[in-house]
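K.L.:
heads up, no residue letters with this:
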């Protein structure tokens, strides 16, 4: 199963949603998980994980992950070539390195990262930025390219983003 997570912030509350789907090219989700929690930390430039990681870990308590499950986050796994990690890297460490974590970011991050791949979908001239840990990033990149939907943002990731914004 693939579990994609995203959070949206409403003042002092965070709504976290997870869409679970069977395959990379799935058009519809198998299940949706939702939770609203208090915001754990204020936004801190360069340390986004401090705000979002507690939300994801809290929602993950209601999901029974199995051996080959994979997690997608809206953000980065790696941030640069010096070993600095983003939200996905911190999630990977929190899960004791047992599950592959993929970062699919919509906005660029200004640093050199040999593990970051640009994915152009549909007719978009703007890439998605893909990073991964626990799996080969080039293999993951091919899978992201083939996700359902003909636009830049795959169908289920667009739905995920929309669901987080509903109070």
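P.N.:
Looks like it came in fine. Everything numeric in this text was worked out from a predicted model, so none of it was measured.
K.L.:
Please count neighbours and contacts with C-alpha atoms only from this point.
P.N.:
OK.
K.L.:
now the residue nearest the centre of the chain: how far from residue 125?
P.N.:
Geometric centre of the chain, nearest residue: residue 73, 1.1 Å, by C-alpha atoms, centre = their mean. Between residue 73 and residue 125 the distance is 22 Å, computed by C-alpha to C-alpha, to the nearest Å.
K.L.:
Second structure for comparison follows:
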């Protein structure tokens, strides 16, 4: 899943798949969101949680796992990030795997996944699933580049003007 913000509007998008190595989605979902509040300065930006929840409701989705572009927790002490808040909003019943291209100072190499030689690692955090299992699944995702194909697709759909 991915969320793109533009002014007071946002678009949430998801690509559903049935196998981790799938090159194509089974189906894609897009939800335009007419109004989102501005992020509170100096606080964790939680607008994405409401946008993902709207996408899930609007399309009557009940995923087995949600893969987000971002952090589930912000450090090894599991300070809650957007993914942890989403996990809590879903009642702790749907595992969340967060994938980021950025590193945070509180996350060591144990959270890194290399998908491509000579490319910086991706950072993986999760809730409701073992970190080792999350890393194996991410590593197996389709795509020759650093970021998996279906994650790129969700980001493109969220940014699309169509």
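P.N.:
Okay, I see it. Fair warning: this is a prediction, and the values are worked out from it, not measured in the lab.
K.L.:
ok, which stretches of structure 1 are strands?
P.N.:
Listed in chain order, the strands of structure 1 (DSSP state E) span 2-10, 13-21, 31-38, 70-73, 100-105, 117-119, 128-133.
K.L.:
Please produce CSV containing these, extended by distance to residue 61 of structure 1.
P.N.:
Output for the strands of structure 1, formatted as CSV (distance: least, C-alpha to C-alpha, whole Å):
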stretch, distance to residue 61 of structure 1
strand 2-10, 13
strand 13-21, 12
strand 31-38, 11
strand 70-73, 14
strand 100-105, 17
strand 117-119, 30
strand 128-133, 21
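K.L.:
Give the equivalent position in structure 1 for residue 158 of structure 2.
P.N.:
Matched across to structure 1, residue 158 of structure 2 falls on residue 164, judged by TM-score structural alignment.
K.L.:
gap between residue 3 of structure 2 and residue 154 of structure 2?
P.N.:
8 Å.
K.L.:
Give me the common contacts of those two.
P.N.:
Applying C-alpha atoms under 8 Å, 6 or more residues apart in numbering, one finds that residue 3 of structure 2 and residue 154 are jointly contacted by residue 13.
K.L.:
Grab the longest helix from structure 1 for me.
P.N.:
helix 49-60 (DSSP state H).
K.L.:
So what does residue 138 of structure 2 match up with in structure 1?
P.N.:
Taking TM-score structural alignment, the alignment pairs residue 138 of structure 2 with residue 144 from structure 1.
K.L.:
these two touch, right, that match and residue 24?
P.N.:
Yes. Using C-alpha atoms under 8 Å, residue 144 of structure 1 is in contact with residue 24, at 7.1 Å.
K.L.:
the more surrounded of the two?
P.N.:
residue 144 (21 against 18; other C-alpha atoms under 10 Å).
K.L.:
sorry, back to before: how near is the closest residue in space to the match of residue 158 of structure 2 that isn't next to it in sequence to residue 38 of structure 1?
P.N.:
Closest residue in space to residue 164 of structure 1, ignoring its immediate chain neighbours: residue 8 at 5.4 Å, by C-alpha to C-alpha, 6 or more residues apart in numbering. Separation of residue 8 of structure 1 from residue 38 of structure 1 (C-alpha to C-alpha) stands at 12 Å.
K.L.:
Residue 71 of structure 1 now?
P.N.:
Going from residue 71 of structure 1 to residue 38 of structure 1 by C-alpha to C-alpha gives 23 Å.
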